[in-house]
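*Asks:* this is the structure alone, sequence omitted:
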């Protein structure tokens, strides 16, 4: 019996009690079941009776007792206990619990997918580093977490788009062009310019593509350097992210907002909403009406738009493209953006509590990493992946809440030991694959038999219990935007699998006859393998067959 099937059984029992006049309540569309905190309290628990008590006009324990009597007569349920103020603790019989193994194997990669976010249209913007240099460790956390959030939302039924906002407008691009042109000429980096060997590489690329660069007038040479170096650096960023397993559906150019007149149009739209003032020769958005600490300038007195005006135009672009929910994943130095971005949403007529969500990722420190000679005084993402490996980096970033500072030991992450969480989980998957290979050599085949009632060992009950919890974990991680819940789940699952592996044999001993016990345990082994693979995929981490 899957959690969904148990939920349906409880709902059916409630409907029967209502039809019989035992309870007078509305039957909810869905009944939520969860794992009890203590294993001895059963396989599943629900607080449905506490939710219904007020409407029923009866104490929660009385409501729970009525439901318990109905549920005890339900096939597949071995025991029902009323606990505390009115919780229902349910224990499944071995056959019903074991049936989950077959359900998982048959569902395959779809197991864990759910519809908790169905109907939502979500835009997730993350990384969005300036195209003026290589990606570094400061971008790594949101690259990993943002992509995992995208995967989790999609697995929970959302229509989700991942987006990279290219900050390719403004003074930093002029400084970038001047830095590249200076290197092409063999001159020192201009004051306030971009240092690092990567600028030399970009200068060489520009000169290769335009051998006449140094013969051009200064303004034209700057424009050429800017265009070609920008294209090369953006290609480097794209390639680095793809190598890291991070794919963006949309690459959105800030410069395009200005070129297409979207910034001016945004100011006019916000003016029509009644939130724009003219004062001191400038154009202001009254963001203080919606919680910002002060109003913000959209157009300066000299007629030039501010970065904030581009932010407003970008938000309206997302709104116009049909994204009901807009998630911004920003770096640790962007706390000041929260109030102003929410104020933009409110000024645009949206609900800042629903239509926009802003997450701040804290800093990452990695001991033992070498600074990049190419990029200067930073640790490049490409160097990090080359040194530690994409799987270890991604898993480690996903394993902790984004709002907590993160300090990692690079050498520890490279170790192949059970103290290394990513190795521990991947090794569990590789072990399930090895069990399946050796079982096949011994002639143990799933299709020859399956008797879920044979999965009666305590380690099997514990393993089945956590396997059944996977869809809930996925839905909750998506709702809370917390991929670390999946990582910690996988570690718990790996631990229970290793304990089961040490206790219960899938392969027969020497001349021992192959029985349905061996075959049924192979189903359980393969179910564990599938869930480990599905969970790792949500984190963008590979599931190796051998280690």
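*Replies:* Structure received. Just so it is clear, the structure is predicted and the values come from calculations on it, not from any experiment.
*Asks:* CA atoms for contacts and neighbours, from now on please.
*Replies:* Noted.
*Asks:* what ranges do the helices span in the stretch 351-500 of the chain?
*Replies:* For the stretch 351-500 of the chain, the helices defined by DSSP state H, counting those that start in this stretch cover 381-388, 390-398, 410-414, 421-442, 458-468, 470-480, 484-503.
*Asks:* and the last one, how far out from the chain middle?
*Replies:* Between the mean C-alpha point of helix 484-503 and the mean C-alpha point of its chain there is a distance of 20 Å (Cα atoms, centre = their mean, to the nearest Å).
*Asks:* also the longest one?
*Replies:* Centroid displacement of helix 421-442 relative to its chain, using Cα atoms, centre = their mean, is 26 Å.
*Asks:* elements contacting it?
*Replies:* Applying 3 or more Cα pairs under 8 Å, 6 or more residues apart in numbering; DSSP states H and E, one finds that helix 421-442 makes contact with helix 390-398, helix 484-503, helix 516-538.
*Asks:* what's the neighbour count on residue 59?
*Replies:* Residue 59 has 15 neighbours, counted by other Cα atoms under 10 Å.
*Asks:* surely it and residue 52 touch.
*Replies:* No. Between residue 59 and residue 52 there is no contact under Cα atoms under 8 Å: 9.3 Å.
*Asks:* the stretch 51-200 of the chain: helices as residue ranges?
*Replies:* Using DSSP H, counting those that start in this stretch, helices in the stretch 51-200 of the chain cover 60-71, 94-107, 137-155, 171-184, 197-209.
*Asks:* so which of those helices is the most packed in?
*Replies:* Mean neighbours per residue, mean count of other Cα atoms under 10 Å, is largest over the helices of the stretch 51-200 of the chain for helix 137-155, with a mean of 25.
*Asks:* by contact count, what packs against that one?
*Replies:* strand 121-125, strand 159-166, strand 325-330, strand 364-367, helix 381-388, helix 390-398, helix 470-480, helix 516-538.
*Asks:* so which bits of stretch 483-502 are buried?
*Replies:* When burial is assessed from 16 or more other Cα atoms under 10 Å, stretch 483-502 yields the following buried residues: 483-491, 493-498, 500-501.
*Asks:* structure two is appended below for comparative analysis:
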């Protein structure tokens, strides 16, 4: 239910009907004209909706815009519409004012929809996969994963609220070079713990993190030195068989703690085991976009605009990560039938975007249009005006788990979703835990709690919130009441825009705006002291506002507390 969009379309229809009537009356000439443009003015003094139709038509109609506007108004009828009046301003703006019934309908719409208020039906619903985080299971998740997790989760939510069938997926890279490197790294630390640091030279290319030492220590406690008696293959299997599941389980727990719940955890190894990677590479060869050189099989990526070609199969017969990635996306489109796939990637992967899309194009999958990549910029963690790279608790690189030990989960989610993915951001840890209006999350949550307090106080005084359908809401005529209702009515449009732009941070900004509008209303309009008809209408408005704030916070994935 999008009453703002309905009003916008109604204004356009009214203007078009008036033009057609003016043409029939001979007041305006017939011409091929653009669609009627209608927008919401920044200043409510200029009306609730404004059309520049007269200016649009000045050239094709060869008339002054003001004259066109006058002819439109003369032939215009507002009967049966949501508008009270229309006025001409300046050179020919057509300014529409909504009638009281529209405001009443807007409040009642929230009560009707309840927890679903804001959801809309997509004109063309799509089956969409959003893949995000997909961190290598060879170590802990970092701040890029923390930001990408929230952006992906919130984007998936707004896409679903906008009427699409959405699946959240995590791609587990449990095959290939990084797994070999992981096994060798743990093996090296395992040997060093048993025999001393000098027993084996730890290769600089291996993983250096403390988590590798911890896994090696676990293996010593579990097996003692028995792994040394195994063949290299047996030892590899034992290390990977313990280390990867251990790390994957830790990632799953951290993400659940972060309020991220995936529909699918997809393993890269299944693509190799099923033969899907080999099959996909063969399909590319059959399409004539590969060649062999030095024993390796290459994709002609330069033919797709890349700066270099890419290896699909190495001379040793092993397929590359890129080959697996193409097979993975073929699985998304062909095997599982997604209409659209959206991946959240770090900005350092920008060079990989076009080559993957073009490879899918070569397979006839229209990757250039159906595969979207949201590139996410870096985040800097700040505290006390200084960049934070290490955890105070562990003294190691700051991980997602460390962050959630430092600040509330809600704060992490709200702040990471406060900027569009393509913008760099500074995450202020001090601000995230502040309990005042400087903290935008606190400000929005406080508005929700404040309204809950108003409703509780009313109940304690024997006044229950009546059903909006039973109250005359047309008495809500104060400027701040009308502004709050219009802010509430914006939610479906904000969700639609966030989905179209792939920018869920719009919901954060909307939540702050709505909270500010409520605080202005609360300070300007008495509630319990007002005469009963106005009091009841204002209580209904409070109920609609609290539901709207709760829905917004729910989309972002944070709580809506009733007391603070």
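*Replies:* The structure has been received and is ready for your questions. These numbers come from a predicted model, not from an experiment.
*Asks:* so after superposing, what's the score?
*Replies:* The pair, once superposed, lands on a TM-score of 0.90 when counted by TM-score structural alignment, normalised by the length of structure 1; 542 aligned residues with a Cα RMSD of 3.1 Å.
*Asks:* hmm, back to that, and of the helices and strands packed on helix 137-155 of structure 1, who's closest to residue 253 of structure 1?
*Replies:* strand 159-166 (4.9 Å; Cα to Cα).
*Asks:* run the chain-centre distance for that closest one.
*Replies:* 13 Å.
*Asks:* one more: stretch 60-75 of structure 2?
*Replies:* 43 Å.
*Asks:* for the helices of the stretch 51-200 of structure 1, give me JSON lines that also has distance to residue 372 of structure 1.
*Replies:* Formatted as JSON lines, these follow (distance: least, Cα to Cα, whole Å):
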{"stretch": "helix 60-71", "distance to residue 372 of structure 1": "63"}
{"stretch": "helix 94-107", "distance to residue 372 of structure 1": "45"}
{"stretch": "helix 137-155", "distance to residue 372 of structure 1": "11"}
{"stretch": "helix 171-184", "distance to residue 372 of structure 1": "19"}
{"stretch": "helix 197-209", "distance to residue 372 of structure 1": "9"}
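*Asks:* nearest to residue 229 of structure 1, of these?
*Replies:* For residue 229 of structure 1, the closest of the helices of the stretch 51-200 of structure 1 is helix 197-209, at 5.7 Å, according to Cα to Cα.
*Asks:* check the mean deviation of the helix or strand just after that closest one from structure 2.
*Replies:* Using DSSP states H and E, the helix or strand that follows helix 197-209 of structure 1 in sequence is helix 218-243. Following the fit onto structure 2, the mean deviation recorded for helix 218-243 of structure 1 is 1.0 Å by mean Cα distance after the TM-score superposition for structure 1.
*Asks:* return the most buried member of the helices of the stretch 351-500 of structure 1.
*Replies:* helix 390-398 (a mean of 23).
*Asks:* that helix vs structure 2, average distance?
*Replies:* Averaged out, helix 390-398 of structure 1 is 0.9 Å away (mean Cα distance after the TM-score superposition for structure 1).
*Asks:* can you pull the contacts of the most centrally placed residue in structure 1?
*Replies:* Compute the mean C-alpha point of structure 1, and by Cα atoms, centre = their mean the closest residue is residue 149, 2.0 Å away. Residue 149 of structure 1 is in contact with 478, 481-483, counting by Cα atoms under 8 Å, 6 or more residues apart in numbering.
*Asks:* looking at the helices of the stretch 51-200 of structure 1, which is nearest to residue 123 of structure 1?
*Replies:* Of all those, it is helix 137-155 that lies closest to residue 123 of structure 1, at 8.9 Å by Cα to Cα.
*Asks:* what's that closest one aligned against in structure 2?
*Replies:* Mapping helix 137-155 of structure 1 onto structure 2 (TM-score structural alignment) gives residues 143-161.
*Asks:* my read: residue 305 of structure 1 touches residue 312, true?
*Replies:* No. With contact defined as Cα under 8 Å, residue 305 of structure 1 does not count as touching residue 312 (10.9 Å).
*Asks:* ok, these two, which is more surrounded?
*Replies:* Using other Cα under 10 Å, the more surrounded residue of residue 305 of structure 1 and residue 312 is residue 312, with 24 against 19.
*Asks:* counterpart of the more buried one over in structure 2?
*Replies:* Per TM-score structural alignment, residue 312 of structure 1 is aligned with residue 326.
*Asks:* what's the answer for residue 534 of structure 1, then?
*Replies:* With TM-score structural alignment as the criterion, the equivalent of residue 534 of structure 1 in structure 2 is residue 551.
*Asks:* so how many other residues sit close to the residue nearest to that match when sequence neighbours are not counted?
*Replies:* Of all residues not flanking residue 551 of structure 2 in the chain, residue 115 sits nearest, at 6.3 Å (Cα to Cα, 6 or more residues apart in numbering). When neighbours are counted by other Cα under 10 Å, residue 115 of structure 2 registers 14.
*Asks:* so what does residue 115 of structure 2 match up with in structure 1?
*Replies:* In structure 1, residue 115 of structure 2 lands on residue 109 (TM-score structural alignment).
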